[in-house]
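Engineer: Below are the sequence and a predicted model; questions follow.
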Amino acid sequence: MSPLKVAVFGATGRIGGRVMNLLIKSDAFAPPMAVVRKKEQVELFKDGATAAVTSIVEATVAEIANTIKGYDAVVFAAANFRAGGESSALLVDLDGCNKVVDACKLANVKRFVLISAVKAQDRDFWDVVPGFKPYYIIKNAADQYVFHSDLDYTVIQPGWFNENKGTGKMLKKQDLSKTESEQWPITMDDVALSVTESLQHPESTTRKVITLSNGDTPMAEAFKTF
């Protein structure tokens, strides 16, 4: 099988950057493409990768499609709620995601991996963290757009990020009744690893939602059997 050609939106972010590093290091993938907003960001991806300047806020769907044409898969790791607030998240996390979904259809890129948020479809959970309800509304709406597309999607819904060293392990049998935010810790390294595992195991992860928190099951094992 030929190495997968993957384009990453949000490649300069905390998760997207880690995804790029894993893609670059793995023989399972061709040199990935970082889709960036600014020309100066291209310089970040000189070794083992390429970069294309295409703003998901400013570009048309057709322009985005032209950027990703010929790729096997797209990863959407762009997020702007923390940095830009609700209005910026509407443009990036919601409409940006929707535009990339439409661009994938136009460019005939079927495989799509989205980084979402834990329990994004559970309205009873949205008030667990004060101030995050607008974020959850946006994430749920973006997820729904993906669910109703004809893409071969995997929606990864990680819990609360931390910068601890990656464990390579996850909680396979999720207790979705848990409502406390501290019940869903996940390292950013392991979120990135979940993306590459999803891409390598489409047979078990396509059209699936994967809730992600750290646990005892090796992720390389877990992603073979969802």
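Structural biologist: Looks like it arrived, so ask away.
Engineer: from here on, contacts and neighbour counts on C-alpha atoms
Structural biologist: Fine.
Engineer: for the chain, what spans make up the strands?
Structural biologist: 6-9, 33-36, 50-53, 73-76, 111-115, 152-158, 160-162, 169-170, 185-187, 208-212, 217-218 (DSSP state E).
Engineer: Alongside the first one, take a look at this:
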Amino acid sequence: MRVVIAGGHGKIGLRLARLLGEREEHAISLIRSLAQEADVVALGAHPLVFDLESGSAQDLARILDGADAVVFAAGAGPGSGVARKDTVDRGAAVLLAQACELAGVRRYVMVSSMGADAPPPPGTDEVFAAYLVAKKAADDDLRTRDLDWTILRPGALTMESGTGLVHLAEHTGRGQVPREDVAAVLLALLDEPRTAGLTLELVAGDTPIDEAVAGLLS
């Protein structure tokens, strides 16, 4: 399986690249700068520098040519302001969808955020509110496209080691989840094309990942 990861140097993107590399299915990881290359190569992935904020859909489509799937795991990251929440968390996700359509790549798995469908509660920090608004707009855009999309909305992300045990459903309630388990769920969703068209929430739980994904289809 040839997978292109947008946000290939992010914490989830790197973990997904490692999992694919362990299966000798080497990801193409889109990175922001040459300084990030070594980290990606060490995991067995192929880094490509591409600016998701200023690049064109046509140029990105050329990179996607021949891919089986894409994963959007990019984010503006800590310390970014309201403007970059829009240009990355919304704009880059939309750009990737446009490129998929141009390149004929149907499978698109989106890393979104729990709570993206609801308006930010009163008193929410303006940057986090902008993040949720951007994530909702990206999800809404993806749902309108003739692509085989799956939207994954993790709870609060942690740096703890993954357990391989999760709660994955349309609605899970609030909770936390290790980034390692998010990456493993992304891989399981890529392996199961029948999850296309689903919007899913993810938190830590007590169900093995493969069983959790299979349970969505029963």
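Structural biologist: Good, I have the coordinates. Values in this document were obtained by computation on a predicted structure and should not be read as measured data.
Engineer: Mind checking how well the two chains overlap by TM-score?
Structural biologist: Remark: TM-score between the superposed chains equals 0.92 [TM-score structural alignment, normalised by the length of structure 2]; 213 aligned residues with a Cα RMSD of 1.7 Å.
Engineer: any chance of the strands of structure 1 in a markdown table, plus distance to residue 87 of structure 1 and mean neighbour count?
Structural biologist: Shown next, in a markdown table, are those (distance: least, Cα to Cα, whole Å; neighbours: other Cα atoms under 10 Å):
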| stretch | distance to residue 87 of structure 1 | mean neighbour count |
| --- | --- | --- |
| strand 6-9 | 19 | 26 |
| strand 33-36 | 20 | 25 |
| strand 50-53 | 22 | 18 |
| strand 73-76 | 19 | 24 |
| strand 111-115 | 19 | 24 |
| strand 152-158 | 22 | 23 |
| strand 160-162 | 22 | 16 |
| strand 169-170 | 33 | 24 |
| strand 185-187 | 27 | 22 |
| strand 208-212 | 26 | 21 |
| strand 217-218 | 38 | 16 |
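Engineer: among the ones you listed, which is nearest residue 22 of structure 1?
Structural biologist: Residue 22 of structure 1 lies closest, by Cα to Cα, to one member of the strands of structure 1: strand 6-9, at 11.5 Å.
Engineer: Could you check which residue of structure 2 pairs with residue 149 of structure 1?
Structural biologist: Alignment note (TM-score structural alignment): residue 149 of structure 1 maps to residue 145 of structure 2.
Engineer: Next: residue 198 of structure 1.
Structural biologist: Residue 198 of structure 1 maps onto residue 189 in structure 2, by TM-score structural alignment.
Engineer: any idea how far residue 212 of structure 2 is from that match?
Structural biologist: 10 Å (Cα to Cα, to the nearest Å).
Engineer: Spell out for me which residue occupies the centre of structure 1.
Structural biologist: Of all residues in structure 1, the one closest to the mean position by Cα atoms, centre = their mean is residue 115, 2.9 Å from it.
Engineer: Is that residue in contact with residue 159, as I believe?
Structural biologist: No: using Cα atoms under 8 Å, residue 115 of structure 1 is not in contact with residue 159, being 10.8 Å away.
Engineer: Give the burial count for the nearest residue to the match of residue 198 of structure 1 once chain neighbours are set aside, as a bare number.
Structural biologist: The spatial neighbour of residue 189 of structure 2 that comes closest, neighbours along the chain excluded (Cα to Cα, 6 or more residues apart in numbering), is residue 195 at 6.5 Å. The number of residues packed near residue 195 of structure 2 is 21, by other Cα atoms under 10 Å.
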